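Trainee: predicted model, plus sequence, below.
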Amino acid sequence: MRYLPHTPEDVSAMLERVGLPSVEALFEALPDACRRETPMDLPAPLTEWDLIIRMESLAASMAAGSGNRVFMGAGSYSHYIPALIPQLLGRSEFTTAYTPYQPEVSQGTLQAIFEYQTLTARLLGMEVANASMYDGASALAEGLLMAIRLGKGRKKVALSQAIHPHYREVVQTYFAPTEFEVLTLPVDPATGRTDFSGLEGMDDLAALAVQSPNFFGCIEDLQSAVSLSHGAKALLVAAFTEPLAFGLLPSPGSQGADIVCGEGQSLGIPQSFGGPGLGMFACRMAHVRNMPGRVVGQTKDMNGERGFVLTLSTREQHIRREKATSNICSNQGLCATASAMYMATLGGTGIRKLAALNRDKAAYLKKALEGLGFTPLFTSPVFNEFTLKAAQGFGRIREKLMEKGMVAGLGLEGLYPEMPEMKEAFLFCATETASREDMDALVEAIRGELL
């Protein structure tokens, strides 16, 4: 049964008010070529239980269930989530809370966001973090637009080719209708790190964006990137897809980054077939008034009690459009709360131990695959992802392994057709969820096919 909130009398009254004879007349401005003349070819309705069976069947056709062994990251990572997080997150105070349009009466929501900002700033080594963005890709695009605003007339931004390809596509989409130019810096074919030589003599640069660990799993030299960008009077925008890496690696802020942005899915958010995500965003306090989104602050009320307020809102819903820094209309509030719970549950010691476990798991799998004839494509150190040149015939073997519920890495040739070295190159990932038995089973399955 369809739910139609408007009665025929309501519809007639509204049409009379706008001076139209029918609902169909509302769409006369659309060209005929853009309008469907026939009903959509949809399957017949199902009962609730038949629909559940259908959805379970579709889910089972994808190698994402618990019965599969997935050794692929590429921006979305499998991590264990402590049981207390979904239990607490399921409380109605969190699940029903939305963005605080009347912020001072939403003290619980504001405090949750404040705690998220605090933990995010500590993890990333920055002075201030906002109340989260949609996802890592849009956070990067917003970070570059922020750098343009701070650049006082500079028209260029430079992106490393080793930034996640999907993130770079989103940046191109954001910048396409603007006057600003997006340049791409190539990857050093030996190290897998960004080749910064193209920056020499470049003027009019507002920002340099580098991801570390980058898409190939290689850890970039952020300090050199900071020196080069600052030498060109530009800002360094540090991107990331795996924030857990900062449990071991120096934080971007500690290395001099001006803006840090990326994906927070690893921090207590299930993969869920690619979404939802969490855009983490932080910067130097000097730049805070150009930061997109919102910032929650701590204060005292008239009785001297601790309270929370919406300190900064630079979006269109709060200030005049021409002064807005972003059209981001909301934050990923529930996802931000989940990540705050995750970071608080593990604490600094727990995050360091978990990061070390991820590094060790990846090193174990990498060494085992090298024993089968795979060769590292790059020489740079890695965290929990790495790129290997495949053994002879691995493409065929990988398809067979898929049928057995094993996803053996991600082929990179299609994502980087402009890089000939990516032919037969695969990106592997091992997190704490990859048991030694699972990794050994993968290696033995490949060995059996190679023999």
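Mentor: On my side now, so go ahead. Residues are numbered from 1 along each chain as shown.
Trainee: use CA for all of it now, contacts and neighbours both
Mentor: Noted.
Trainee: what about the helices in the stretch 101-250 of the chain?
Mentor: 107-124, 136-150, 165-175, 222-231 (DSSP state H, counting those that start in this stretch).
Trainee: here's the one I want to compare it with:
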Amino acid sequence: MGMPFIPNTEQQQQEILQTLGLKSFDDLITEVPESIRFKGEFSLPDPLSELEAFRLLKSMAKANKNIDDYACFLGGGAYDHYAPAAIDHIISRPEFYTAYTPYQPEVSQGTLQAAFEYQTMICELTGMDVTNASLYDGGTALAEAALLAHRNSRNCDHLLISKGINPNYHRIIETYCRGQGIELKEIPLTTGLITDVEKLKSLISQSTCGVIVQHPNYFGNLEEVFETDKIIHSTNALYIVSVDPISLGILVPPGNYNADIVTGEGQVLGNSLSFGGPYLGLFSVKKELIRRMPGRVIGETVDSEGRRGFVMTLQTREQHIRREKATSNICTNQALNTLVATIYLSLLGKRGIREVAEQSLQRSHYLADQIANLPNFSLLNSGHFFKEFVVSCPVPAREVIGKLKKQNVFAGIDLGKTDKTRENQLLVAVTEKRTKEEMDRYVAG
């Protein structure tokens, strides 16, 4: 019963057993079958010095295939954009790096102001009224938007969701809605891989809570967002849009086509790929929805001496006050990731974001044109696309991926993994980091 990391004396052990009405430690574990109890010692290697441990871990890490050694054309929600070196330098400051929820504003002004600036810039980017201080990632942000739409509607019982949504996001939304008893109805796509607005017209009704679309969608295509707005707002439903923040450098912001809730994945704003996380969920709304919005909100105020200051505001929505009646069970934001996004947006500015978006657009279209000229390969994107496109291959996509991997190229995502009818389809993403040499090597491979 003695533990090397939680020491207790013989007297303390006896007091514990006496309190439990037991005589020995064996009595405490009597429910554990004898056959599965651990006997003897763990088969562990001898201890290592720090240098030896570092060498061992480094050799193990070599088993990973990373974007430093491969040309990365993977996308599907996480993208290989360039992050300025200054970001790591700034976030490594201990007052940022170790900060927790700033319940005491008098000692947290730096953290609070950084979050406030983040909210301001995301509002400018999306054209929305209010932004929270972040959620976990793009998927959970979109799922929280679905719940908000349901909370906002007294007599509505279902949500419409485009089949052009990221399938991983779709599964998260299904999980959230199943627990709340919310019905999901899927809007099919056209042959050109965009949401079928005619089907939307036939599916939507006054009992629809909200309609969820992604723009650009999972296949990279631009949706008919203005036409979608007219259809949705002919009812009481909320217009929910998931966006790629980088695309807003050149695309019309969601506020301009009357979106009610805007979410997105903030990984592209200077955050590393990091094996899938931690990431950053963007969440913006119209001002009339602010009290139903999940997540922290940082506000600007003045102190007793008239000095500008920042505080967490509208806290009565949150879990540390409302408990089970809170607007969300997500009770901590991604503060360090939002700081990264804030620095990224500050360093690049409006012109920089536009340039990243334009280069991603131009390079993706260059590669798409080259692939389309290959025998037996074709593009399935019939309209405008941003940064990402779908290739129809003469063989299963996994074979193309395997062949190019041998040439140090991550070719893209096998769409057959989430839809068996698409096993010959490859989702390819191109960011500003990809060079002409890498793209030509991709085509030649």
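Mentor: That came through fine. Computed from a predicted structure; not experimentally measured.
Trainee: any idea what the TM-score is?
Mentor: Here the superposed chains carry a TM-score of 0.90, computed using TM-score structural alignment, normalised by the length of the second structure; 436 aligned residues with a C-alpha RMSD of 2.7 Å.
Trainee: in TSV, list the helices of the stretch 101-250 of the first structure along with distance to Arg321 of the first structure.
Mentor: Listed next are these as TSV, based on distance: least, C-alpha to C-alpha, whole Å:
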stretch	distance to Arg321 of the first structure
helix 107-124	24
helix 136-150	15
helix 165-175	17
helix 222-231	31
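Trainee: so which of these comes closest to Arg320 of the first structure?
Mentor: Distance to Arg320 of the first structure, taken as C-alpha to C-alpha, is lowest for helix 136-150 among these, at 16.5 Å.
Trainee: read off where the top helix by length along the first structure ends up in the second structure.
Mentor: In the first structure, taking DSSP state H as the definition, the longest helix is helix 333-370. Mapped onto the second structure using TM-score structural alignment, helix 333-370 of the first structure spans residues 335-372.
Trainee: and what about Arg323 of the second structure, helix, strand or coil?
Mentor: Judged by DSSP: H, G, I helix; E, B strand; the rest coil, the three-state class of Arg323 of the second structure is helix.
Trainee: contacting residues for it?
Mentor: Not one residue lies near Arg323 of the second structure by C-alpha atoms under 8 Å, 6 or more residues apart in numbering.
Trainee: picking that back up, so how far does the longest helix of the first structure sit from its counterpart in the second structure?
Mentor: Helix 333-370 of the first structure differs from its equivalent in the second structure by a mean of 0.7 Å after superposition (mean C-alpha distance after the TM-score superposition for the first structure).
Trainee: that helix packs against which elements?
Mentor: helix 84-89, helix 92-95, helix 107-124, strand 385-389, helix 436-450 (3 or more C-alpha pairs under 8 Å, 6 or more residues apart in numbering; DSSP states H and E).
Trainee: compared with the second structure, how much does the helix or strand following it deviate?
Mentor: Next along the chain after helix 333-370 of the first structure, taking DSSP states H and E as the criterion, comes strand 375-376. Following the fit onto the second structure, the mean deviation recorded for strand 375-376 of the first structure is 0.9 Å by mean C-alpha distance after the TM-score superposition for the first structure.
Trainee: and for strand 375-376 of the first structure, what's in contact with it?
Mentor: Applying C-alpha under 8 Å, 6+ apart, the external contacts of strand 375-376 of the first structure come out as 370, 386-391.
Trainee: tally of neighbours for Val428 of the second structure?
Mentor: 25 (other C-alpha atoms under 10 Å).
Trainee: list the buried ones in the helix or strand hosting it?
Mentor: Assigned by DSSP H and E, Val428 of the second structure belongs to strand 425-429. Of the residues in strand 425-429 of the second structure, 425-429 count as buried by neighbour count, 16 or more other C-alpha atoms under 10 Å.
Trainee: skipping adjacent residues, who's closest to Pro254 of the second structure in space?
Mentor: In space, Pro254 of the second structure comes closest to Thr126 once its chain neighbours are excluded; the distance is 5.6 Å by C-alpha to C-alpha, 6 or more residues apart in numbering.
Trainee: counterpart of the one you found in the first structure?
Mentor: Counting by TM-score structural alignment, Thr126 of the second structure lines up with Leu124 in the first structure.
Trainee: which residues touch its match?
Mentor: With contact taken as C-alpha under 8 Å, 6+ apart, Leu124 of the first structure is in contact with 246, 251-253, 260, 282.
Trainee: measure it to Ala355 of the first structure for me?
Mentor: Going from Leu124 of the first structure to Ala355 of the first structure by C-alpha to C-alpha, to the nearest Å gives 14 Å.
Trainee: do the same with Gly247 of the first structure
Mentor: 5 Å.
Trainee: sorry, back to before: out of the contacts of Leu124 of the first structure, which is most surrounded?
Mentor: Compared across the contacts of Leu124 of the first structure, Ala282 has the highest neighbour count, 31 neighbours, by other C-alpha under 10 Å.
Trainee: isn't that residue up against Ala257?
Mentor: No. Applying C-alpha atoms under 8 Å, one finds Ala282 of the first structure not in contact with Ala257, separated by 10.0 Å.
Trainee: shouldn't Pro102 of the second structure be in contact with Ala114?
Mentor: No. With contact defined as C-alpha under 8 Å, Pro102 of the second structure does not reach Ala114; the gap is 11.6 Å.
Trainee: higher neighbour count, those two?
Mentor: Between Pro102 of the second structure and Ala114, counted using other C-alpha under 10 Å, the more crowded position is Ala114 (22 against 16).
Trainee: now do the contacts for the more buried one.
Mentor: Counted by C-alpha under 8 Å, 6+ apart, Ala114 of the second structure has contacts 339, 342.
Trainee: if we go to 10 Å?
Mentor: For Ala114 of the second structure, the contact set (C-alpha atoms under 10 Å, 6 or more residues apart in numbering) comprises 96, 120, 133, 298, 310, 335-336, 338-340, 342-343.
Trainee: same check on Gly76 of the second structure?
Mentor: Applying C-alpha under 10 Å, 6+ apart, we find Gly76 of the second structure in contact with 166-168, 217-220, 388, 412-413, 415, 427-429.
Trainee: how about it, what's its match in the first structure?
Mentor: Using TM-score structural alignment as the criterion, Gly76 of the second structure maps onto Ala74 of the first structure.
Trainee: distance check, that match against His166 of the first structure.
Mentor: For Ala74 of the first structure, the distance to His166 of the first structure - C-alpha to C-alpha - is 10 Å.
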